[in-house]
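Enquirer: Need a 3D model of the following:
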Amino acid sequence: MVTKNVLMTILHKILESIDEGVHVIDGNGFTILYNKAMAELEGMTIEEVMGQKFLNMFPDLDSESSTLLNVLKTEKPILNQSQVYLNKQKKRITTINSTIPLYYDDEIIGAVEIARNITKIKELSDEIMRLQQSLTNPVSTQKKNKITFYTFESLKGSSPNFLKALRMAQKAAKSSSSVLVFGETGTGKELFVQGIHYDSERKSQPFIAQNCAAFPESLLEGILFGTSKGSFTGAIDRPGIFEQANGGTILLDEINSMGKNLQAKLLRVLQEGYVRRVGGLKDIPVDVRIIATTNEAPEDLLYHNIIRKDLFYRLNVINIVIPPLRERKEDIELLANYFIEKHNSILNKCIQRIEKGCMEAFLQYGWPGNIRELENAIEGAMNLTLSEDELSKEDFPEYLFRETEKNFAEKQNSLHFDVGEGMPLNELVEKIEFTYIKKALATTNGNISQAAKKLGIKRQTLQHKIKKIRV
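Expert: The predicted model follows:
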């Protein structure tokens, strides 16, 4: 039987191991639980708060301004409320708090507040909003000219499924309807979106991209729609990106990460054409084109109820599907050469090509990170290579070639010979040699350098022999 003391010990261990701050008061307003995370947030110690009356420790608060006391009085929970305050050490802190009443036998006996420290995230969101304001300011033309932007000419490829997506994007540029772009991570969704914007009638107006997964919902709402002074502690009058992008285009990246409550507010903006700042009363008309992206298949978003159906159909007026790199392998060599040329300029190199064996391996590799992974691999190789004109296998990470070596090993499993077959000696020697190579690769998990060492030959010699086997 687990005793009450054991349960309390377990509870305290749990409270001390979590990152969220926890503060519990009883029905008379005395602190009965206060963990280390909350003490660090508020710049206090557990010892000075435990057992003390709440208002004695926080004299600047009252039953209205304190969420704990308010919940204790009203018995109504307050969920996901943003708070900005100076702690005891005069450090500005931003938290998202949920405060709920505690009951025993249907009688309220206290309240608990759980606080998540988002100070650094809030500082980042403020900086992003400040930068976005400066970039959409007409007088900042010099800054705007330095921003990297992409057009359809920036998109490289010739595979049929890629060209289909490109044609859809070009048609979308002639419209002002909402667009939903689906593509796996690294397929170049933002390039397509910028291509649409900069080929549209809105190209001279602002383009603002916002990642919906970057911030908690309460902060993202302020970023999108702006804030009014007094809407919450520390709030100031500031326009959101809908106002900043008026007349232009907003990219809502990873729309599948947006919470349902915020989805409802976004839907209202799309339907009614105006925004209301957080805590504000004034409706502000906006003319903004929305292009949303997702790395999850649209049908999955609906099936798993990740996105509201009414919002989905509002966004999915034009649907563009960007194929993953594994489904457009005829573009791999073209893209690789493009990235070589790009990074030759950046790194002051003169690389001309990729070794044939490397390119064959690239065609077999699955590229889960898509075009971004390919570019990163080439950039890394160009930083590491000692060659002046060619990238070879040793310049790239080994994992890119495991699939090729696995296929080679499987292919050679059927290799056999019989002395009694009467085959010419040179063919017999080749078969024996290939068998030993196969075994060496198998015992080294396809590592060519280690296999060459086992065979007592140079790595380049082994590579040459492997190429002959493939042929």
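Enquirer: going forward, measure contacts between C-alpha atoms and count neighbours the same way
Expert: Will do.
Enquirer: Pull up the gap between residue 194 and residue 394, please.
Expert: Separation of residue 194 from residue 394 (CA to CA, to the nearest Å) stands at 36 Å.
Enquirer: I have a second one here; can you model it like the first so I can compare?
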Amino acid sequence: MGVGVAVVDGEGICRFMNTIQRRVDGFSRISVVGRHITSLYVPHELECIPTIECLRKGEPILKKAYWYKTTNNYLASTVTDFIPLYDAGRKDGVIAFTIWTGTTAFAEGRKRQPRPPQPKGAAYDFYTFDSIVGQDANLREVIAEARTAAATSSPVMIWGESGTGKEVFAQAIHSESDRRQRPFIPVNCAAIPENLLEGILFGTVKGAYTDAADKPGLFEEADGGTLLFDELNSMPLGLQAKLLRVLQEKRVRRLGSHTEVPVDVRIMSILNEEPLQAVEHGVLRRDLFYRLAVVGISVPPLRERRNDIPLLARMFIDRSELATRPGGPGTVGVNDDVLHMFMHYDWPGNIRELLHVVEGSLALLGDGPEICPACLPRHFREACHATGSTPATVSDIVTQAPTLPAPAAAAGETGDAGLYYDYRNIRKSHVVPLKGCLQKYETQCISNVLRVTGGNVAKAARIMQVTGAGLRYKMKALDISDED
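Expert: Modelled structure (predicted):
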């Protein structure tokens, strides 16, 4: 790749950086000359930036093999020589010669150093298209469309049910694009309060509001890379209008600032419903849909590619530490009865639910050689028994209520639909307080909807037509956890 060269003066200001060094550090699209070295590189927790260390000590640092992170959220591994510069006996700066070593964190002949945590922006953190398991024809067609989209910088909109692997597709597209060495930053629009989301996206300047500081937003941090909006249909409509302007102008203005900063960001978005339905429901602006759905990818649910279920189950077993624990049975198989249940279950939670069922089964397996029906999580067995082989819909699940034994009608009384009962003949075992009935019914309804949404309380609240705060209050009162 060549040698990167950078020069800083005695004050720590960058005065020169060649093309190779700029590419290694991810600064190809921004100006670095005139900026202080601490505004370009993030110091390690236990040591300062080597350039500053060389400048302070006035001694060369040779063959420095280390990981470092830039303020552009880029992780690099290099071997670098730092040499102090003098003018008439006075320290005048530092020149650095860098050789990029990719993902190797140490130089030949030096002691291996522990590898630091990998940030989300590192290219080797991403899923690739090889990570997507399945032979279904529809899935392979979707993968082919995504591969084609990866060769462009056009906005991509991905939609599908919860748990189908939409972010896996997004990461795979980024990892195969020309931006793979640049940041990939996901933001969950449903998890961030509305009053904070704008500042997080666009950045702030000091004085914009109480305790506001000069801080870049995610658009600036993702410059040259990819910004992923998860659950875009949860973004407030007013903020969607501001987002549309940023996409059209390709410039962003921090909160409280009067100047705009140019950004080069590829936008990908994820929805948990059909985008046109989101437009009709009034949660997604139509003009924003046209702007972001240049390439549209619909990820099929697991029930539409049932032939991939054995492959996925086998993959989850092979990757699980529970299947390879010391003293375990070795290679774990799947009982034919369990496989039959897997193939006929509706999988409302899709691949994520299959993963959790496999993990739960392995945890209950003990020393057995294969997953059997008795090893399956109780909630899964009950769901299979309730639904059978008939695909369940959200409305079917919501209306499944606990049933109570019906008291017998009094002799000689034939009211409509048995409305008249002889309550003197009802046994005590049939008497259930009304409050207990309602609590049991509410608990089952809420639990079933949460299972459908994969624990997404915001989506469950929309399905049940209540506010998110109201649903959480009810869950707390009924002792329901979204992690159950």
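Enquirer: Let me know the TM-score between chain one and chain two.
Expert: The TM-score (TM-score structural alignment, normalised by the length of structure 1) is 0.56; 279 aligned residues with a CA RMSD of 2.5 Å.
Enquirer: higher neighbour count, residue 194 and residue 394 of structure 1?
Expert: residue 194 (26 against 13; other CA atoms under 10 Å).
Enquirer: Please name the nearest non-neighbouring residue to that one.
Expert: Counting by CA to CA, 6 or more residues apart in numbering, residue 194 of structure 1 lies nearest to residue 150, which is 5.6 Å off, once chain neighbours are set aside.
Enquirer: do residue 293 of structure 2 as well
Expert: Once flanking residues are discounted, residue 293 of structure 2 sits nearest to residue 157: 4.9 Å by CA to CA, 6+ apart.
Enquirer: In structure 1, what residue corresponds to the one you found?
Expert: Aligning on TM-score structural alignment places residue 157 of structure 2 opposite residue 180 in structure 1.
Enquirer: residues contacting its match?
Expert: Applying CA atoms under 8 Å, 6 or more residues apart in numbering, we find residue 180 of structure 1 in contact with 291, 292, 293, 294, 315, 316, 317, 318, 319, 320.
Enquirer: Identify the residue of structure 1 aligned to residue 372 of structure 2.
Expert: In structure 1, residue 372 of structure 2 lands on residue 392 (TM-score structural alignment).
Enquirer: and its match, how far is that from residue 142 of structure 1?
Expert: 42 Å.
Enquirer: Neighbour count for those two, which is higher?
Expert: Comparing residue 392 of structure 1 with residue 142 by neighbour count (other CA under 10 Å), the higher total belongs to residue 392, at 18 against 10.
Enquirer: residues in contact with that one?
Expert: So residue 392 of structure 1 contacts 354, 355, 358, 385 (CA under 8 Å, 6+ apart).
Enquirer: re earlier: which secondary structure state is assigned to the residue nearest to residue 293 of structure 2?
Expert: Following DSSP: H, G, I helix; E, B strand; the rest coil, residue 157 of structure 2 is assigned to strand.
Enquirer: ditto for residue 471 of structure 2
Expert: Per three-state DSSP, residue 471 of structure 2 ends up helix.
Enquirer: I'd say it and residue 462 touch.
Expert: No. If you go by CA atoms under 8 Å, residue 471 of structure 2 and residue 462 don't touch, sitting 9.8 Å apart.
Enquirer: neighbour-wise, which of the two wins?
Expert: A count of neighbours by other CA under 10 Å puts residue 471 above the other of residue 471 of structure 2 and residue 462, at 19 against 12.
Enquirer: Find the nearest non-adjacent residue to that one, please.
Expert: Residue 471 of structure 2 sits nearest to residue 461 (CA to CA, 6+ apart), 6.2 Å away.
Enquirer: Doesn't the one you found belong to a helix?
Expert: Yes. Counting by three-state DSSP, residue 461 of structure 2 is located in a helix.
Enquirer: and the contacts of residue 392 of structure 1, which are buried?
Expert: Neighbour counting with 16 or more other CA atoms under 10 Å marks 354, 358, 385 as buried within the contacts of residue 392 of structure 1.
Enquirer: Please name the residues that touch the first one.
Expert: In this structure, residue 354 of structure 1 makes contact with 390, 391, 392, judged by CA under 8 Å, 6+ apart.
Enquirer: again, 6 Å this time
Expert: Residue 354 of structure 1 makes contact with 390, 391, according to CA atoms under 6 Å, 6 or more residues apart in numbering.
Enquirer: mind checking what it lines up with in structure 2?
Expert: Using TM-score structural alignment as the criterion, residue 354 of structure 1 maps onto residue 334 of structure 2.
Enquirer: circling back to that earlier point, identify the residue of structure 2 aligned to the residue nearest to residue 194 of structure 1.
Expert: In structure 2, residue 150 of structure 1 lands on residue 127 (TM-score structural alignment).
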